[in-house]
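> what's the 3D shape of this:
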Amino acid sequence: MRKTHLFTLILLSFSVIIWAQEKKISVSEIYQGAFRTEGLEALRSMNNGTQYTVLHTNRFSQSTTVDKYDYKTLEKVGTVVSSADLAEIPSFSAYTFSDDEKKLLLSTEIEPIFRRSRLGVFYVYEIASKKVVKVSESKIQEPLFSPDGSQVAYVKDNNLYIFTIESGETKQITQDGVKNQIINGVTDWVYEEEFSFVRAFEWNADGSKIAFLRFDETSVPEFSMDVYGTGLYQQPHVFKYPKAGENNSKVTLHLLDVASGNIAAVDLNSAYYIPRIKWMNHKDMLSVQTLNRHQDHLTMYAVNAKKNEVSVLLEEKDDAYVDITDNLTFLEDDSFIWTSEKDGYNHIYLYGEDGNLMSQITKGDWEVTKYYGYDQNEDKIYYQSTENGSINRGVYNISSGGDDKKALAVIQGTNNASFSTDFTYFINTYSSAEIPPVYTLHKAINGKKVKDIKDNGQLLQRLESYAVSPKEFSTISINGNDLNMYMIKPKDFD
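Model (predicted):
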C-alpha cells in the first residue's frame, strides 16, 4: 500500500508541475496587469549633473511633489516643491525648470487639442521664496521661460504673449490671430502631425529676441466632424485640414525685438515648409530648416537677426525624402553637429559655423538610431546605433574627430541611455525578446556599471509557469532585400 500511495503522490506531483509549466495566458490577466513591467519614473537631470528630479503623485491624497535624487546613491535628498504646501495648486501634472533652476513652471488642468497640443493653466513657483504666480487667468499653450527666468512667453487664442513675472504685466505681441485663419507661435494640424512639434517660437540666447512662425490657414479647406461629449447631442467641430493635393498653410518666419515690440518678417525665398527653427549660441544668429513640398530638398539657413540677412548653411537632397529630426547641436563657436543619411546610412557629421563640412564622425554600414548629445569638456559624442546588429541597439561614445570610439552598453538586445546634464552618468535601460527592462547606472566616459537600479526578475519567475513560445529571429527576402523578421510558433507546433 505504501508503494501505491507513493506512486500516486509522485504521479499527482508530476501532473501539477506539467500543468503549472503549461498554464495559458488569459486576456483578463493581460488587461489586469499581471505581466506589467516595472519602470522608472521620468527623471530630469539637474544642472550640477549629479542629481535628478522626479515627479511623484500620492494616489491617496492626489497631491504631487517634485523630488530630488542623487545619481550615485539613487537616494532621495530633498523635495523641490509639494502641492500639499500650495494653497493655490491642489496638484500639478508636469513641471519645467527655468535655466537657472530657481523657478518652476507647473502645469494644471491640462486638456488635449490634437495628438501633441495641449491647453492648460500654468503657475510659476519661485523655489527660494515659495511664491506662486499664475501666468494667465485663461488656458494657454506652450509657456516657455526666458533665458534669465524673468518672463514667460506663451500662446493664447492664436496670438503670442509675454508675461513678466515680477510685475505681473502681460503684453500681447501679435494681434491678428484668428481661429481657422491665422496662427502665431504654435503649429497648425499638419505641422503637429507630420513634423512632430507644437511650439513654434524660441527665445534667443539673451532673451532679447523671439523667433516665431506665422501660419496663414485662410486657403486651407475645412473639415467637419461630430464630437460626442457628456451632453445629449454631439457638437460639430470644424478645423482646417488639407487633404492630398489641397492647399497647405502659408508659413512665414518673424523676429520680435522684445524691448521695442517691433516685429520683422524674414525672407526665406518662399519656403514651403519650415519644420525647425533653433537659435545658435550667438544671440543674433538663428538656424532655420526649410523643405520643398515633396520634402526631398532641405535647406538650412543662418539668419542674422540684427541685420535681417539670410545665408545658406547647408543643403541636402534625397531621391525619396529628407528626414526631419532634432539632431542638431551648436558648439561654443557655432560650428555644429548634425545627422544625415546622405551616404545611405544615418550618420553624424561635424560642420563649421560657415556650413562647410569638417568631418564625418561616424561611418559604416549601420545606422545611428539616436543622438544623445555632445560633452565638449571631454570631446565626446554620445549616440545609439545598430553597430552590434540591425535588430540590436547599443550605446557608444566617440570623439568629434571620429576616433577613440567606446562601446558603453552593447548587450544583445536594446540598450537606451538617459544621460546626466554634464554627461557624468547615464541610466541604461536594457531589454530583449526574452528579458523585460533592466535599469542600471553607468559612468558615461567608459560605460563602467556603478550599480543595479531595478529589474523585472519577479515577472520572469512568474512567466516560467506559463506556456510561452519564444521569438525566432530570421530574415525574409522581399524584392531582393533581406528584411528582419521574427516568428512565434504555437507551443505544440508540429
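
> please make it C-alpha for all contacts and neighbour counts, starting now.
OK.

> which residue, other than its chain neighbours, is closest to Tyr345?
Closest residue to Tyr345 in three dimensions, ignoring its sequence neighbours and counting by CA to CA, 6 or more residues apart in numbering: Glu367, at 5.5 Å.

> can you give me the neighbour number for that neighbour?
Residues contacting Glu367 under the criterion other CA atoms under 10 Å number 21.

> residues contacting it?
345-347, 385-387 (CA atoms under 8 Å, 6 or more residues apart in numbering).

> Leu105 now?
Taking CA under 8 Å, 6+ apart as the definition, contacts of Leu105 comprise 95-98, 122-125.

> max pairwise distance over these: which two?
Based on CA to CA, the longest span within the contacts of Leu105 runs between Ser98 and Phe122 and measures 13.9 Å.

> let's see which of the contacts of Leu105 end up in strands.
Judged by DSSP state E, strands contain the following of the contacts of Leu105: 95-97, 122-125.

> another one to check against the first:
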Amino acid sequence: MKKVFLIFLSLIFIFTFQVKAITLEDITSGKFQSKDIAEVYPSADGVHYFTATNGNTRIVKCEYRTGHEVDTLFDVKTARECNLEQFDGFSLSPDEKHLLIYADSEPIYRRSFKATYYTFEIRRNLLKPLSDGGKQQAAVYSPNGRMVAFVRDNNIFIKKLDYGTEVAVTRDGERNKIINGIPDWVYEEEFALTSTLQWSPDDATLAFVRFDESHVPEYSFSLYEGYCPTYPEYTLYPGRFTYKYPVAGETNSQVSVLSYTVETRALKTMKLPISSDSYIPRIKFTTDPNRLAVVTLNRTQNEMDIYSVNPKSGISKLLLRETDKAWIEESILDNISFYPDFFVIASSRSGYQHLFRYNYNGTLAKQITKGEWNVSAFLGYDEKSRSYFYESNQEGPLYKAIYKINEKGIETKLSERIGTNQASFNPSCTY
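The predicted model follows:
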C-alpha cells in the first residue's frame, strides 16, 4: 500500500511539473483561438463551390464530390493591376463572371465594417477599384452582374460597370441622423443585420431601408490609447465616441422602405401600415420583381407581419401575421425562404419551432415538420425530389443534426455522428 501511494505522489509531481502556466501573451497572441473553415460559395451548376485559400491570396473553384481544386479564379500574384498582398473577403456575381474583393477592412460595430472594394473580371484577369470616393460598405452585385450597389457615408451609390459611372441613389445621409441601406446600431446588434440593399430579380429596382435616427438620444464613452486595437492619437488625452443609442424605452429610429428605379432614378416610399416605433428587420425580393417581401415587428417583438409590396406602386398586402405570448425569436427572421409558388417560414406556434409552407395568397398549405423538438435552421428545398432540408435537435437539446423530409412526411437523417452538426447546401440541394 505504501508503494502504491508513493507511485501516486510521483505521478502527481510529474503531472504538475509538466503543466505550463498560461500567460497573457498566450491569450492575446491568438494561440488558443479556434480555426474556422473558409467560407464557401456554392456555384449555380450545383457541383462546384468557390472558396479562398493560401491565406486569402487565391480564390479557387472546387468540386463538391472530391473537394479538389479545378480552377483558379483570382491570385494576387498573377492578377493584372493588382497591388494587394492579400484580401479580407470576396463575393461572386450571380453570373459567376465577376468577383467583388475587399481589403483594408475597418470594423464599425460587432458585425459591420467598411473596406476598399475591388471588382475583378475573371475572363480578363483584371482588378479595378470599385470607387475612388472613400471606403465602402455592403457592396452587392445586381443579378445580371453589370451593376454594384454600395453605401458610403450613409448614402447609397450604384456603380455601372459597363460604363464605369457612379450614380448617387440618396443624398440625405448624415452621421447620427439619416442612414440609407445599412442598419443603425440597434438593428445590427439585435437583428444581426448589416445591409438592407435588395436588388429585384430583373435588375430594374433597388430596395432598401432608410433609418431616421434624428430623435434617438446620444450616448458617449471615452477612448484611450490602450484599447485593442490601440489609439495612438489618444496617448496624452482621451478621445470620445458618440453614437445614437436608445436605452430601453427611449426613442428608436423611424424606419421606412424605399425603392429606386434604375432607369428613371426615381425614389418611392412604400406604403406600410406600421407605427412610428415598429421595426423592419428584413426585406427581400421574391422571385417576382413586383413582389418585395417586407417583415415588420412591433416594438414588443411579439407580433410579426410579412407584407407583399409592389415596388412600383408602393402598395402593400398582408401575407402573414405571426404572434407569440412572449416574443418572436430573432432566428425566425433568417428562416423565411421564398420560392416561385410558395414561401417557407419557421414558427413556434405549437410550442416548438417548426417549418410551415404558405401560398402567396396568405393561406397555410401545410405544416412541414412536427414533434417535441425544434428546427434550428431551414437549409433549402429540392424542387425535383420535393424535399425540405433542415437542422434540428431531435437527438436532444445539446445536439444538432441534419435532416431532410419529403412531401409524404418521410424523414431521413443525413448527418452521421451525434454532436453539433451544421450544413450548407448547393442551390439544388444535391450536395
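
> hang on, the earlier thing: who has more neighbours, Ser98 and Phe122 of structure 1?
Set side by side, Ser98 of structure 1 and Phe122 show more neighbours around Phe122, with 27 against 20, by other CA under 10 Å.

> pretty sure Ile30 of structure 1 belongs to a strand, no?
No: under DSSP: H, G, I helix; E, B strand; the rest coil, Ile30 of structure 1 falls outside any strand and is assigned helix.

> quick one: contacts for Lys405 of structure 1?
When contacts are counted by CA under 8 Å, 6+ apart, Lys405 of structure 1 touches 396-399.

> which residue in structure 2 lines up with it?
Taking TM-score structural alignment as the alignment basis, one finds that Lys405 of structure 1 is matched in structure 2 by Glu411.

> any idea how far its match is from Tyr403 of structure 2?
Using CA to CA, to the nearest Å, one gets 7 Å for the distance from Glu411 of structure 2 to Tyr403 of structure 2.

> burial count for the aligned partner of Lys307 of structure 1 in structure 2?
Across the two structures, Lys307 of structure 1 finds its equivalent in Ser313 of structure 2, going by TM-score structural alignment. Neighbours of Ser313 of structure 2 under the rule other CA under 10 Å: 13.

> so what's Ser313 of structure 2 closest to, chain neighbours aside?
Spatially, and ignoring its direct neighbours in sequence, Ser313 of structure 2 is nearest to Met270 (7.9 Å; CA to CA, 6+ apart).

> repeat that for Ala377 of structure 2.
With CA to CA, 6+ apart as the criterion, Ala377 of structure 2 has its nearest non-adjacent residue at 5.0 Å, and that residue is Glu391.

> neighbours around the one you found, how many?
Residue neighbour count, defined by other CA under 10 Å, stands at 23 for Glu391 of structure 2.

> who touches it in this structure?
Under the criterion of CA under 8 Å, 6+ apart, the neighbours of Glu391 of structure 2 are 375-379, 400-403, 421-423.

> counterpart of it in structure 1?
In structure 1, the position corresponding to Glu391 of structure 2 is occupied by Gln384, as judged by TM-score structural alignment.

> residue boundaries of the strands in the stretch 201-350 of structure 2?
Along the stretch 201-350 of structure 2, the segments classed as strands by DSSP state E, counting those that start in this stretch run 205-212, 218-223, 239-244, 254-261, 266-269, 279-285, 292-297, 303-309, 316-323, 336-338, 342-347.

> Asp36 of structure 2: which of these is closest?
Using CA to CA as the criterion, the shortest distance between Asp36 of structure 2 and the strands of the stretch 201-350 of structure 2 is 26.3 Å, found for strand 336-338.

> what's near enough to touch Tyr109 of structure 2?
Contacts of Tyr109 of structure 2 were listed using CA under 8 Å, 6+ apart, and they are Trp185.

> for whatever residue of structure 2 lines up with Ile274 of structure 1, which non-adjacent residue is spatially closest?
In structure 2, the residue paired with Ile274 of structure 1 according to TM-score structural alignment is Ile280. Once flanking residues are discounted, Ile280 of structure 2 sits nearest to Thr296: 4.5 Å by CA to CA, 6+ apart.
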